[in-house]
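J.: Have a look at this prediction, sequence included:
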Amino acid sequence: MTDAAMTDTRTYECPNFVLQCGITLPAAKLVYKTYGTLAEDKSNVILYPTSYSAQHSDIEWLIGADRILDPSRYFIIIPNMMTNGLSTSPSNTPYPLNQGRFPAITIYDNVMLQRRFLTEVFGIERLAMVYGWSMGGQQAYHWGALFPDAVDRLLITCSSARTSEHNKIFLDSIRAALTADPAWRDGWFQEQPVKGIRAMGRIYAGWAISQTFYRQQLYKSLGYATLEDFLVRFWEWTYARRDANDLYAQLGTWFNSDISANELYRGDLAKALGAIKAKVLLMPGETDLYFRPEDNELEMPHLKNAELRPIPSIWGHRAGNPSQNPEDERFIAQGVRDLLSA
């Protein structure tokens, strides 16, 4: 990643921010990082929201002159999603909204906070592109539907406009594993649920990457000696480094994601999709097990200006975040170039 014009993390604070659930956050905090230089006419802005459990440091690998997002041409902003441990989250919210009283946060809430942040801090009214993978893609989709006149392009990898029922089964299995741990008491993890997080990591491993990946033992090419080595040192470690209450809250955000779940569209998904004016490039992973390409296929007839370009990969959901997979990175980078030149 280039270090040219790269900022340290900064925090935007919004007083008395009212959530969709009706609870007011006295001080909603959004931690962000920028890369590149904002053009004088502010026409070169790419918003790149975070994904499940990720913080900006986990996803900035794809920012660079020779990577997917080029900071020598674009001003790239990573807003950390609420509940990720940096922006407003269960782990950093004081009484009376701490512990089991932490309110439900939606993707809608995140996007509305991001909109206020962009206008108040940078005076940005329009985005050249919103780029997002997984939950980042859910945020990108919301941007397109909620602010159709403020977004030129959406590039969405391995995501959907509404969380499917099959996807919800996966999320429920994660929640069940976490809350089966004795650390879960009174609607809150009183301490880190070590056994629950280990179980979570192993469930996630079976869903996030395809059967073919494991059949070919591609984890060995990543430096893991055995399957158990991969499960422990990658999957268990990935979630053990995060606060369990943050992980649990973010599962709820993912579960309830729906671009039409607001007063503007009142549950009419077709209407919400049809309102999107941006050029859209949908890039599902061909072997993704929970954000299936079929979800995007069903969305396509309602989008005004969209292309469906599946990623031909055996990396499952991870195809959309190919930090260790140059082939898929090149495929996505070409999609970005095509969309930005359109």
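T.: Sure thing, it's come through. Numbers count the residues shown, from 1 in each chain.
J.: C-alpha from now on. contacts and neighbour counts both.
T.: Noted.
J.: All the helices of this structure, residue numbers only.
T.: With DSSP state H as the criterion, the chain has helices at 56-59, 107-117, 135-146, 165-179, 194-208, 211-215, 227-230, 237-240, 244-255, 269-274, 293-299, 326-341.
J.: so how far is Asp181 from the residue nearest to Arg309 when sequence neighbours are not counted?
T.: If you skip the residues right next to it in sequence, Arg309 has Met283 as its closest partner in space, 5.0 Å away by C-alpha to C-alpha, 6 or more residues apart in numbering. Distance, Met283 to Asp181, by C-alpha to C-alpha, to the nearest Å: 36 Å.
J.: Which residue of these two possesses the greater neighbour count?
T.: More crowded of Met283 and Asp181, by other C-alpha atoms under 10 Å: Met283, with 25 against 17.
J.: Settle this for me: the more buried one is touching Ile311, isn't it.
T.: Yes: applying C-alpha atoms under 8 Å as the test, Met283 and Ile311 come out as touching, 6.1 Å apart.
J.: Can you give me the neighbour number for Met300?
T.: Met300, neighbours per other C-alpha under 10 Å, totals 18.
J.: From what I see, it and Arg309 are in contact.
T.: No: if you go by C-alpha under 8 Å, Met300 and Arg309 don't touch, sitting 11.3 Å apart.
J.: and the comparison structure, right after this:
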Amino acid sequence: MDYEIFDLEDVILQSGETLPDAFLAYKTYGKLNERKDNVIVYPTAFGDRHIQNEWLIGSGMALDPEKYFILVPNLLGNGLSSSPSNTPPPFDRANFPQVTIYDNVKFQHRLATEKFGIRKIALVVGWSMGGLQAYQWGASYPGMVERIASFAGAAKTWPQTYVVLEGMKASLLAAVGFDSSQLNRLTSSDMRAVGRVYAGWGLSRDFYREELYRNFGFESLADFMSGVWEDSFMKMDPHNFLAMLWTGQHADISANPSYNGDFDKALQSIKALACVMPGSTDLFCPADDNEYEANLLPNAVFNPIESIWGHFAGRGINGPDNQFIDDSLQRLLAVSTNE
């Protein structure tokens, strides 16, 4: 396998439940310097694994492994870290406990400090729910994180995004007649409808109107929906999907004892230099939600990705979007934090 495992042992989750023998799967790129201050943490997004983050890592890029030690922890529930699909009974499949973004970042902090002895992080960066984790790092460990960058990711799940996720969940639960006692009957083939639902939210209206899917060899919209959306979601374990979806729906950087639900206070408490990069046509995580957040961050630059790729402007697919993100991160890393 091309990743490593950090054993968390038995952990008490934010819910109060215990997840026994928990672990984080992670991969590192580059070397930790003697001062241990060349660290970039790059969490994975909903449904992604570390390999999906590698498009943004490379020689001469902002995330340059010849300069930085880049730590990519996999989200709990994604099938590599502790998940419904790899946890023994009685916590397997539909019985996997509820995990929050706060839990994920707490465990990532343990990985950074206990495994590597890291005390200062130059940047936490991520796409979508990875960006949400970047915000959580800034809120949970303001004295440790020097910079954060989020592209197509928000500091909480705003109502629009929550509703989209609810529709995706409903399309899966329909396969068992919305009977919660039958969830363990779900299979990956039941994820087909989930892909169809998300097809209207992951990309923008202009993307579809201009038929950009033809650039990828698809002759029709129907072919694109089955060949990309259905196919990608049917590769996911349905129970992993439901676990990550719960994490996503209940994500809020203030939903913890430090902030007690005061979202504005949580944002205002982030000391890190911040670069907030929404997709200008993102229907899933609308840019105006990010603008609200950026206005409350003490040291933020609001820098929308002008793209018709919607939420997937941050997915590493479209060259100009990728360059925009890399350039923005180059500028952010060049700014001194005076520490």
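T.: Yes, it's here. What you see is a predicted model, and the numbers here were worked out from it, not measured in a lab.
J.: so what's the alignment partner in structure 2 of the residue nearest to Arg309 of structure 1 up against?
T.: Correspondence of Met283 of structure 1 to structure 2, assessed by TM-score structural alignment: Met277. By C-alpha atoms under 8 Å, 6 or more residues apart in numbering, the contact list for Met277 of structure 2 reads Ala149, Ser150, Phe151, Ala152, Gly153, Asn290, Phe302, Asn303, Pro304, Ile305, Ile325.
J.: Most widely separated two among those?
T.: Farthest apart among the contacts of Met277 of structure 2 by C-alpha to C-alpha are Asn290 and Ile325. That separation is 15.8 Å.
J.: any idea how far the equivalent of Ser258 of structure 2 over in structure 1 is from Ala145 of structure 1?
T.: With TM-score structural alignment as the criterion, Ser258 of structure 2 lines up with Leu264 in structure 1. Counting by C-alpha to C-alpha, the gap between Leu264 of structure 1 and Ala145 of structure 1 amounts to 9 Å.
J.: These two - which one has more neighbours?
T.: Using other C-alpha under 10 Å, the more surrounded residue of Leu264 of structure 1 and Ala145 is Ala145, with 26 against 13.
J.: how close does the aligned residue in structure 2 for that one sit to Ala25 of structure 2?
T.: Mapped onto structure 2 by TM-score structural alignment, Ala145 of structure 1 lines up with Ala139. Ala139 of structure 2 sits 23 Å away from Ala25 of structure 2, going by C-alpha to C-alpha.
J.: same thing with Asp252 of structure 2?
T.: Relative to Ala25 of structure 2, and taking C-alpha to C-alpha, Asp252 of structure 2 is found at 23 Å.
J.: quick one: which of those two has more around it?
T.: A count of neighbours by other C-alpha under 10 Å puts Asp252 above the other of Asp252 of structure 2 and Ala25, at 25 against 22.
J.: returning to that earlier point: which stretch among the helices of structure 1 comes nearest Gln20 of structure 1?
T.: Taking C-alpha to C-alpha, helix 107-117 is the member of the helices of structure 1 nearest to Gln20 of structure 1, at 6.5 Å.
J.: average gap between that closest one and structure 2?
T.: Following the fit onto structure 2, the mean deviation recorded for helix 107-117 of structure 1 is 0.4 Å by mean C-alpha distance after the TM-score superposition for structure 1.
J.: So what touches that helix?
T.: The contact list for helix 107-117 of structure 1 (C-alpha under 8 Å, 6+ apart) reads 12, 14, 19-20, 30, 79, 81-82, 138-139, 142-143, 253-254, 257, 259, 262.
J.: Which PyMOL command selects the buried ones in those residues?
T.: In PyMOL, a selection of the buried entries from those looks like this (16 or more other C-alpha atoms under 10 Å):
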select buried, resi 12+14+19+20+30+79+81+82+138+139+142+143+253+254+257+259
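J.: follow-up on the earlier one: give the contact list for the closest residue to the match of Ala145 of structure 1 other than its chain neighbours.
T.: Closest residue to Ala139 of structure 2 apart from its sequence neighbours, by C-alpha to C-alpha, 6+ apart: Ile270 at 5.1 Å. Counting by C-alpha under 8 Å, 6+ apart, Ile270 of structure 2 makes contact with Gly138, Ala139, Pro142, Leu297, Pro298.
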